[in-house]
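In: need a structure here:
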Amino acid sequence: MDRTPRLLPREFVVKIHSRCNLACDYCYVYEMADQRWRSRPVRMSAETFEWTAFRITEHVRTHALEHVDVVLHGGEPLLAGMEAIRGFLTSVRSAIGGVARFSLQTNGLLLSEDVLSALLELEVRVGVSIDGTAADHDRHRRYRSGGGSHAAVARALELLQEQRFRPIYSGLLCTIDLANDPVATYEALVSFGPPVVDFLLPHGNWTSPPPGVGAYADWLIAVFERWYRAPSPETSVRIFGEIMNVLLGGRSRVEGIGTTPTSTVVVETDGALEGPDQLASSFHGAAVTGLDVTTASFDDAARSLVPTGLPLPCHDCEVRAVCGGGLLAHRYRAGAGFGHRTVYCADMFRLIQHVRQRLNSDIAALAGRSR
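Out: As a prediction, this is how the structure comes out:
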């Protein structure tokens, strides 16, 4: 019997440290429904690192994969220390070479010159979380003492922009706050020279809806117009690029846009194999598979994940191929599961239609000039 999972995992999020040196008030890991982080080991043990390296190697060899993506995550992953990170990468690469592509998502506070030099040597791409202007960022992304973290993150990004570190600069992640001016937010992010900007919709669902749901389309459309109409390209904005790619007949490369199946397996600090960690915003234990890296393969974990097909209510929607029903965590309703359209349905519909109209208008204009 074929034991290959319906969705073959190609991305692994490895939680190497389960605590953080910030106390962001919107964090889905620490502030939302699933509080299992409290009982997890603070740091991944040497044994769990070894088992994770083994499972990555096993998975690549079993399926003869040309590449897999390994994301070092947390908490704040740099709290695990560069020695642990170096040892883990060395174990994986000694077995499968460059097949595993490594990246790290950080709040930026520990990105010193020495740390960046080590990450450059190890070829680990670095993404940094920052929420726009100093005042807007510091409203949410604070130290436990209450002080804002923007100044420290900005110093790290000044380093990361230097020519020597540009090869590992993967981009910026910004959580949308409707209280923030969208164009000012975009321009603050672009000032740091990112190759890519990711805008993250606040996690929420039908039972616990995000604040201001229904107004995110206007916010994103304002950013889209500023980005799209720039005299010359400034950066890539992932949500807009993926929507345009699908509208033009391509396939999305990210979860939450398009209907291309995605399967991400998370390895927690205690070795638990779980589904996407944003499911923590849904309910306590939403990402649990009951499997462990010491006894189960990534294929076993993938077979246990919540199906991600198009929700039934979306089948007659004219933008279903672009929206794809939205991010799984945003479809949840207590007592009824994940079989709903995204709580951001109205926002995504309006955003996609706006992008479609802009593309159609510009394509028509280009065609007219070519006659």
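
In: contacts, neighbours, all on C-alpha from now
Out: Will do.

In: Which strand or helix spans A367?
Out: For A367, the host element (DSSP states H and E) is helix 345-370.

In: Also this sequence, please, to line up against the first:
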Amino acid sequence: MTSVDSTRGEEVVPGPSTGTTEPGTPSSTFIIKIAGACNLNCTYCYVYNLGDTTYESRPKVMSKAVAGAALDRIFEYARSNDLPYVGLALHGGEPTLVGKRWMAWFLDEVARRASGGPLATLSVQTNGTELDGDWLDIFAEHKVSIGISIDGPEAWHDQFRVNHAGRGSYRKVRQAIELLAADPRGLPWGTLTVANPDYPGTRIFSHLAELGVRNMDFLWPDHHHDMRPPWPAGALSRYYIELFDAWLDAMNPDIKIRWFATVIEMLLGSTPRIDAIGLQSIAEVVVEADGSLEPLDVLRVCSNGMTQMGLNVTRNSIDELRSTRLFSQGLRSAELLPADCLECPVLNVCGGGYLPHRWGNGRGFRNPSVHSGELRRTIEHIRDRVAAEFAAASARD
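Out: Just a heads-up that it's a prediction; the model follows:
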């Protein structure tokens, strides 16, 4: 099951930065859905369980012909735009369902195509249930960073991340995390957790740290104005504020929570490194298991079939996708912000919120995020705490 970004930075932790783009700036991150099937049936999954049914027509595994065509399109586009690198994020469904031979073949194909440039950075987002030593050998050989989806201790995780028989997946996921934590090669890896205020983020943070996780991210849940969050106002910001304080108070520089680290960097003047916050374009390209070329896949939570453009890597180019109306809206997402957002003191960090979370009210994306109040309270708290920490450090000096 894909969590990121989602992007969301559909993004693996750690993984290639999406960077900041302006309309017309080439895309550099490509999300490749190498598997259309998943061995889990997570209750909140935006691919299978939030109203979009396009998965029903996808193959369980991307064919080699389609995979080869996808790589041809990506590297053709990258070279025509003089890109120094491309980020290839392998998603599903569950990407390990393609099998080890298929994965090794695909990664070899990437290496062959990238031999003359541009550089290809590789990541995989997995539910972890199939990971073993052989998988780690494959990913280590090809320098693939690994993201594991986990929602906390067993009792909490297993309420949401279940298989098709309704049984929890925690024990297998924990085994995968312990395998990664013990691997002597120092593979780049981390975890993704979907925030849920019903379960304290501070407890989840402590649990992950005890398991040896050093790179974490906590994703804002996928809701919008036509599918509003079920929690009372203030619950999400309380979750994130308490989590941030626990992380900061732990004073452990080896543990990183990506969303918090990104917000701090932006408060200090840096550009965003993930697509969920900041005044930036949404420029990711998605290749589905059947070869369909689509915009950001999380947009499917907004409306059934929204991301279907009728394009395919076997006959269409990346530029044709970028010229579609929906992709263009992502490239110009900041231009769609309402006046309230433009007057907000944390606009440069919040950016109005993640584009899928802005949908609804008959206004399309011309809304602030459905989480806007929660985002503002969280960012202002982080700003104030960081400022206080700097002031205290200066006083000590």
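
In: list the buried ones in the helix holding A367 of the first structure?
Out: Buried residues in helix 345-370 of the first structure, counted by 16 or more other C-alpha atoms under 10 Å: C345, D347, M348, F349, R350, L351, I352, H354, V355, R356.

In: Could you export the residues you listed as CSV, including distance to G127 of the first structure?
Out: Below are the buried residues of helix 345-370 of the first structure laid out as CSV (distance: C-alpha to C-alpha, whole Å):
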residue, distance to G127 of the first structure
C345, 28
D347, 26
M348, 25
F349, 28
R350, 29
L351, 25
I352, 26
H354, 29
V355, 26
R356, 29
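
In: from the chain's centre, how far out does the helix holding A367 of the first structure sit?
Out: Here the centre of helix 345-370 of the first structure is set off from its chain's centre by 26 Å, with C-alpha atoms, centre = their mean, to the nearest Å.

In: leaving aside the residues next to it on the chain, what's closest to F165 of the first structure?
Out: Of all residues beyond its chain neighbours, the one nearest F165 of the first structure is L120 (6.7 Å), with distances taken as C-alpha to C-alpha, 6 or more residues apart in numbering.

In: Spell out the residue ranges of the strands in the second structure.
Out: Secondary structure of the second structure (DSSP state E): strands at 5-6, 9-10, 29-33, 85-91, 119-126, 144-149, 189-194, 215-219, 256-257, 285-287, 293-294.

In: What is the neighbour count of whatever residue of the first structure lines up with H164 of the second structure?
Out: Using TM-score structural alignment, the equivalent of H164 of the second structure in the first structure is R144. R144 of the first structure: 12 surrounding residues under other C-alpha atoms under 10 Å.

In: do you know how far the nearest residue to R144 of the first structure once chain neighbours are set aside is from D138 of the first structure?
Out: Once flanking residues are discounted, R144 of the first structure sits nearest to A23: 5.5 Å by C-alpha to C-alpha, 6+ apart. Per C-alpha to C-alpha, to the nearest Å, A23 of the first structure is found 11 Å from D138 of the first structure.

In: Those two: who's more crowded?
Out: Remark: of A23 of the first structure and D138, D138 carries more neighbours, 20 against 17, as counted by other C-alpha under 10 Å.

In: Spit out the contact partners of the more buried one.
Out: By C-alpha atoms under 8 Å, 6 or more residues apart in numbering, the contact list for D138 of the first structure reads G147, G148, S149, H150.

In: ok, how many other residues are close to the first one?
Out: Look at G147 of the first structure: counted by other C-alpha under 10 Å, it has 13 neighbours.

In: I'd like to check which residues are in contact with it.
Out: By C-alpha under 8 Å, 6+ apart, the residues touching G147 of the first structure are D138.
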